[in-house]
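Engineer: Sequence first, then the predicted structure, then my questions.
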Amino acid sequence: MEELKKLAAKEALRYIDDDMIIGLGTGSTTAYFIQMLGKKLMTEELEDVYGIPTSHQSRLLALESGIPVVTLDEVDAIDIAVDGADEVDPHLNLIKGRGAALTMEKIIEYRAGTFIVLVDESKLVEYLGQRVPVPIEVIPAAWRAIKEELEVFNATAELRMGVKKDGPVITDNGNFILDAKFIKIEDPLDMEIELNNIPGVVENGIFADIADIILVGTKEGVKKLER
């Protein structure tokens, strides 16, 4: 699967030109893209490209790779955003957020002129929620109440716990993550709105009607899906 991720990341470079502002997503597939982009800048195959990171992780990787970074406040527009996804349905709706950076990812990718998603073929599903839960960033004081409220949507939610630390995962914004497992998400756009209407929810990992291009790494090469 790592080789398939690299194939998709390499293909995404074809969309990058000089003088672009690039939204840099978070996760293993996007990490390959960031490193490859950095090499293009180092060899001067690309010039005057700046990245807007979606997380501390992507910011550190961008700097290590030689990509100059800017903030959302410093730019007038974002030309392209590149990120991965945990699930992609046939209508190009996404579930994202396993890296706990979903809020800034959505802010930046919503504002990008073109949003390109990099996945391997295992991420293609028949419907959202088929394999992975929906990450929901929540205010810490409200997580238990939100967990109970999610039962209205026939969802079971668990507080995401840290792997190399005691206690829950803390986002870059200082919040908690609930992972909500749905039986089936029939209407992703409606569900995205409904979840964000719950008091205490900061953002959720359903990205409906936002992706423009999906680059899928397969054993036969890169497959392009377009809205």
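Structural biologist: Yep, that arrived.

Engineer: Please count neighbours and contacts with C-alpha atoms only from this point.
Structural biologist: Will do.

Engineer: next structured bit after the longest helix seen in the chain?
Structural biologist: Assignment by DSSP state H gives helix 28-42 as the longest helix of the chain. Downstream of helix 28-42, the first helix or strand assigned by DSSP states H and E is strand 50-53.

Engineer: which residues of the protein fall in strands?
Structural biologist: Secondary structure of the chain, counting by DSSP state E: strands at 21-24, 50-53, 78-84, 87-88, 94-95, 112-120, 134-138, 155-159, 176-182, 201-204, 206-207, 213-218, 221-226.

Engineer: Against which helices or strands is the fifth one packed?
Structural biologist: In this structure, strand 94-95 packs against strand 87-88, strand 206-207, with contacts taken as 3 or more C-alpha pairs under 8 Å, 6 or more residues apart in numbering; DSSP states H and E.

Engineer: quick revisit: now the strands of the chain in CSV, with distance to Leu61 and mean neighbour count?
Structural biologist: As requested, these are exported to CSV (distance: least, C-alpha to C-alpha, whole Å; neighbours: other C-alpha atoms under 10 Å):
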stretch, distance to Leu61, mean neighbour count
strand 21-24, 10, 27
strand 50-53, 9, 24
strand 78-84, 14, 24
strand 87-88, 24, 26
strand 94-95, 23, 28
strand 112-120, 17, 23
strand 134-138, 23, 28
strand 155-159, 27, 19
strand 176-182, 23, 25
strand 201-204, 24, 22
strand 206-207, 24, 26
strand 213-218, 22, 23
strand 221-226, 25, 15
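
Engineer: Check it against this one:
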Amino acid sequence: MKTAGGSDAAKRRAGERAAEDVADGFVVGLGTGSTTAYAIEALGRAVDDGLEIRGIPTSFQSRRLALEVGIELTTLDAVEGVDLAIDGADQVADDPAADGYGALIKGGGAAHTREKLVDAAADRFVVVADPSKLAPTLERSVPIEVIPDAHTVVADRVRDVGGEPTLREAEGKDGPVVTDNGNLVLDCAFGSIDEPEALATRLSRLPGVVEHGLFVGLADATYVGTEDGVEVRDY
């Protein structure tokens, strides 16, 4: 698998390490992205060897891959709980001394609403990443999924709280990106996010916002693939 950004070997190590945490009978949240894809492929190989699990995909992309590798699928409302969620991140706050250590920015694939639902429902949520995703302080644009009729109103409110919103445009077709839920995405630049929990709360309160890409206090650990192993950050 050829992926953009970061080392393929590092991504593979992180994804495969997370797959090792899955036990027989688990319900597993299947995140979205190139690093998580390695975990899904590893789980598919384990299923071929006799592992019995059910997966809850967070996007069309992860659903399609899970079906290709033979993972039985289910939904949140059909299970009593999620044992483990495995998901990637666009950026991980990696300074243990800073506010929001382990906070994430997600949504590069516009799947963050479903990802947050599944990740929050899991008994344990493990992030898989390569070193390029680590930063002392979150600073990437925060994706916000919005109801289509509300995108201009939400954009104005984002400016009121210090952000600069940009409607995400689709590649390969005219018009904006449309999420699996039928909504639009605003990519909102806030510069350095020194207090991610406070910003997450303010964004959640904006009418018209379906969900934003700040994940604060959800991750239990990050598995960082390197060129020669995996580093584990526990939160």
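Structural biologist: Thanks, I have the structure now. If you're wondering where the values come from, they're calculated on a predicted model, not measured in any experiment.

Engineer: before we move on, the earlier item: looking at the helices and strands packed on strand 94-95 of the first structure, which is closest to Ile136 of the first structure?
Structural biologist: Ranking those by proximity to Ile136 of the first structure (C-alpha to C-alpha) places strand 206-207 first, at 9.0 Å.

Engineer: before we move on, back to that, what's the closest of the strands of the first structure to Gly66 of the first structure?
Structural biologist: Here strand 50-53 is closest among the strands of the first structure (C-alpha to C-alpha), at 10.1 Å.

Engineer: Can you state the residues of the second structure onto which that closest one aligns?
Structural biologist: Aligned by TM-score structural alignment, strand 50-53 of the first structure falls on residues 54-57 of the second structure.

Engineer: Ok, stretch 136-156 of the first structure next?
Structural biologist: Under TM-score structural alignment, the match for stretch 136-156 of the first structure is residues 144-164.

Engineer: burial measure for the closest residue to Leu63 of the first structure other than its chain neighbours, as a count.
Structural biologist: Distance criterion C-alpha to C-alpha, 6 or more residues apart in numbering; nearest residue to Leu63 of the first structure, sequence neighbours excluded, is Val69 at 7.2 Å. Look at Val69 of the first structure: counted by other C-alpha atoms under 10 Å, it has 18 neighbours.

Engineer: cool, and Asp90 of the second structure?
Structural biologist: Residues near Asp90 of the second structure, counting by other C-alpha under 10 Å: 20.

Engineer: Next: Leu206 of the second structure.
Structural biologist: The number of residues packed near Leu206 of the second structure is 15, by other C-alpha under 10 Å.

Engineer: Check Leu134 of the second structure too.
Structural biologist: Neighbour count for Leu134 of the second structure, taken as other C-alpha under 10 Å: 19.

Engineer: That one contacts Ala89, doesn't it?
Structural biologist: No: between Leu134 of the second structure and Ala89 there is no contact under C-alpha atoms under 8 Å: 9.4 Å.

Engineer: Now for the residue in the second structure that the residue nearest to Leu63 of the first structure lines up against: which residues touch it?
Structural biologist: Mapped onto the second structure by TM-score structural alignment, Val69 of the first structure lines up with Leu73. Leu73 of the second structure is in contact with Arg54, Gly55, Ile56, Pro57, Arg63, Ala66, Leu67, counting by C-alpha atoms under 8 Å, 6 or more residues apart in numbering.

Engineer: From Asn93 of the first structure, how far out is the residue mapped onto Gly213 of the second structure from the first structure?
Structural biologist: Under the alignment (TM-score structural alignment), Gly213 of the second structure pairs with Gly205 in the first structure. With distances taken as C-alpha to C-alpha, to the nearest Å, Gly205 of the first structure is found 11 Å from Asn93 of the first structure.

Engineer: which one of the two has more residues nearby?
Structural biologist: Counted by other C-alpha under 10 Å, Gly205 of the first structure and Asn93 do not tie: Gly205 has more neighbours, with 27 against 21.

Engineer: before we move on, the earlier item: format the contacts of Leu73 of the second structure as CSV; extra columns: distance to Gly191 of the second structure.
Structural biologist: Compiled in CSV, those are given as follows (distance: C-alpha to C-alpha, whole Å):
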residue, distance to Gly191 of the second structure
Arg54, 39
Gly55, 36
Ile56, 33
Pro57, 31
Arg63, 33
Ala66, 36
Leu67, 39
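
Engineer: Perfect, I'm done here.
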